[in-house]
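> this one's sequence-less:
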């Protein structure tokens, strides 16, 4: 069943059970929010989405109010806009004035709304919180409760998407604060360090610790890619600055995973620039010469002549080659071993980092081409 209503003098048709916020969004009408996220349940905590509805007393939270037949809504009434300004002023009254140094500068939803509604910084700050910054030893998640606006998005993301229930609120009123477990360290509260809470935080209260000081939104470029850690195929954005990956951010339009990532996908990118990473195949020199491995006991020029090292490579040294050469050598060695010792002298170990299709092809290669059933799978990454 569909409902017909009017929003900002525009006729809107939406399914029954839709909220005012959802109906307005579908009609291309924007209503500001802070606590709302389409992936999460609605709680009406921030009240930034308040709108005027004819024949209803007071302002209504658009994110929790269902539409009704003939409803007339004004999202930009004077009462609604004035209320939003007051709410933003209240948030700023207990918020650090350090946007210039904040990691979320340029990517902060509170900052954007303060700019949009031209809210001045409160002159009379009153009582303010002074929580310790970065009090948790978790290696991946940075916490600054002084910037927390108590929207609850991290709480709901952890509970509804990750099913971990790590985050919650403690105390009441002005003393309300975000805590892990029973005010514990994250890891003690069963946190898996997936970073889902960071991804949903609209301000700089939660941030990726590995990316502190590495670059803001205006300084990086985003490159969409697929995670290399397993065969699920999660997509995310590599945040690149000066040719180096400085952060991984999830994206709502990723077809497989949406905003969700595991700890490896979100924080396991440092191997890309590790000095020990191999970027091209290496083969032993004797294989390039077509011979067999020398049985010289591993002696070098320095062993025979102390203090003197040969500049030439020994037969056991690795040589960098291109992929065609490396694959040709592997194919020849497979054929030689099969001819000399039979198919069962060979075995194949596949990987969880491969897709299902790639593992299927490895299975066909082992059984039909090489001719062995010696194939196994190691799911340990």
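The structure has been received and is ready for your questions. Quick caveat, the model's predicted, so the values are computed rather than measured.

> only C-alpha atoms from now on, for both contacts and neighbour counts.
Will do.

> quick one, strands of the stretch 201-350 of the chain?
Along the stretch 201-350 of the chain, the stretches classed as strands by DSSP state E, counting those that start in this stretch are 206-208, 221-226, 235-241, 244-249, 282-284, 318-320, 348-351.

> got TSV for those, with distance to residue 177 and mean neighbour count too?
Converted to TSV, those look like this (distance: least, CA to CA, whole Å; neighbours: other CA atoms under 10 Å):
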stretch	distance to residue 177	mean neighbour count
strand 206-208	13	22
strand 221-226	33	14
strand 235-241	31	21
strand 244-249	26	21
strand 282-284	54	17
strand 318-320	56	15
strand 348-351	44	16
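
> looking at those strands, which is nearest to residue 158?
Across the strands of the stretch 201-350 of the chain, residue 158 has its closest neighbour in strand 206-208 (13.1 Å, CA to CA).

> next up, a structure to set beside the first:
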């Protein structure tokens, strides 16, 4: 790409043609502060924190939307610029609920950090009328406190542009402007899919997941409870970020050690349940191949996607795999097979899932998710909630020695690991399904066509004389585009994987919050996913059907994939939720 010459703070430098001032400064190792800006998502120049001086311009320029030109002279650090940014912060604080000590984002708040950088104190610079908003905790997975909202509109952009859901937006005008749902409905009354993408982009504590760590601490204190924890595939490559470790660091061993020190009776790996998911889902797919449909078969591991399907495309419910997600399958196996093995009454087993996803909090409340007569999973915590538990327990996470998961539900194949990245479920299923269809041992286990961070991926595989067409989509905005192609007969697929969040679980709404200064210039999704693929390639066993524990449980307990018993324990049902959307 052609580069042009500009001057920043008196130094001659260059940057790619077409860059904004913000991008050009970053290209030359200069950070310009932002609050509303999200690259390619929310480029609205509303917060005015990114203002700079441009020679020849009468007013300060918003660098996030101002394109560079040859010979442009820019100043990012003048006293005029600093004073403007400080005044903007003071104006924001004048309507902001300043209860920072009790805020969930204390210490990880972009507004708080900027106030520190620009020496803004707690004095009431601009007194005047303020509106007080009701606290909205009507949704199962999150709460909203508009008294902490700074109207950056990142959440609105994530909901409408990325996820194409659009259940939140700007209500009223002028000083009364606030973020809310249509007709001032509570979030629990609209068709929010619980994905949490609004949470991970919020720069303050205006929205956050509902913290359920208290319930877990209480269970751990209860001597009558046998408390089991399971960790989703992606958690091991994201949890380290909460302790300032490099993005993509695999902390599996430290994570297990920390969970033991918190006090869990058993520390297991959800990856094992992912292997069972593949066995059931691949069997379901092969049955549809034998019976010529209905196609496509959609994966059902992502609860945000499942809720979207029920709410916005109930006509596709027959195409959804009936398989429970790995989280729920794990809980079902623990409260049936494992409970019997250990001689523990299922009612006394408390199962905790550590998940990348706020929609998992909704999933545990779904109907038909209680194989033993009790909820398969009792509480789903996000990665962030686990990090808070580790901090509260006083555990020096980065100094822990690695420990291994407990057996027998701690030994997973490489196929289970890649569930955390977009395309991973598809690839894991293909490894088993292709081998079964062909009747021969699969030698090449990497299905590169379904890997990567592209929003939509398509591939065709020739298997035993059958042309198998597959597609992968991540993020509901991409899912909508793919569904439209299918319903308009523009494309045909046998098998489709959809993840509710862009990039899959590694970018879930429950993952560690990274500031915009990181999200805008570092590919979080790619770095996190790469660590999972490294782990997969290093495993001796990389196909779910080769897992010893999977083989053992089918032989001893489940009979065979797709059996009546397996259906009772490991499968679920769905319902039309569109009445909520249309009400």
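Sure thing, it's come through. None of these values were measured; they are calculated from a predicted model.

> what's the TM-score here?
Once the chains are laid over each other, their TM-score by TM-score structural alignment, normalised by the length of the first structure reads 0.63; 287 aligned residues with a CA RMSD of 4.3 Å.

> got the strands of the stretch 201-350 of the first structure as a markdown table, with distance to residue 107 of the first structure columns?
A markdown table is the format used below for the strands of the stretch 201-350 of the first structure (distance: least, CA to CA, whole Å):
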| stretch | distance to residue 107 of the first structure |
| --- | --- |
| strand 206-208 | 12 |
| strand 221-226 | 14 |
| strand 235-241 | 13 |
| strand 244-249 | 12 |
| strand 282-284 | 43 |
| strand 318-320 | 43 |
| strand 348-351 | 37 |
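
> to residue 124 of the first structure, which of the ones you listed lies closest?
strand 206-208 (26.8 Å).

> quick one: contacts of the closest one?
Contact partners of strand 206-208 of the first structure, identified using CA atoms under 8 Å, 6 or more residues apart in numbering, comprise 103, 140, 141, 142, 143, 144, 195, 197, 198, 247.

> just give me the neighbour total for the third one.
The reference is to residue 141 of the first structure. Each residue near residue 141 of the first structure was counted by other CA atoms under 10 Å, and the total is 21.

> mind naming the longest helix for the first structure?
helix 323-341 (DSSP state H).

> about what we covered before: by neighbour count, which of the contacts of strand 206-208 of the first structure wins?
Among the contacts of strand 206-208 of the first structure, the one with the most neighbours (other CA under 10 Å) is residue 195, at 26 neighbours.

> hmm, residue 16 of the first structure is touching residue 5, no?
No: the pair residue 16 of the first structure and residue 5 fails to qualify as a contact (CA atoms under 8 Å) at a distance of 11.1 Å.

> those two - which one has more neighbours?
Shown here are residue 16 of the first structure and residue 5; by other CA under 10 Å, residue 5 has more neighbours (20 against 14).

> so that one: helix, strand or coil?
Taken by DSSP: H, G, I helix; E, B strand; the rest coil, the conformation at residue 5 of the first structure corresponds to strand.

> tell me if I'm right that it and residue 74 touch.
No: Residue 5 of the first structure lies out of contact with residue 74 (CA under 8 Å); the separation is 11.2 Å.

> that older thread, most widely separated two among the contacts of strand 206-208 of the first structure?
Longest distance between any two of the contacts of strand 206-208 of the first structure is 18.7 Å, between 144 and 247; criterion CA to CA.

> OK, contacts around residue 127 of the second structure?
Residues in contact with residue 127 of the second structure (CA under 8 Å, 6+ apart) are residue 94.

> whichever strand or helix holds residue 115 of the first structure against the second structure, how far on average?
Using DSSP states H and E, residue 115 of the first structure sits in helix 109-116. Its aligned residues in the second structure lie a mean 0.4 Å from helix 109-116 of the first structure after superposition (mean CA distance after the TM-score superposition for the first structure).

> and that helix, what other elements does it pack with?
Here helix 109-116 of the first structure touches no other helix or strand, going by 3 or more CA pairs under 8 Å, 6 or more residues apart in numbering; DSSP states H and E.
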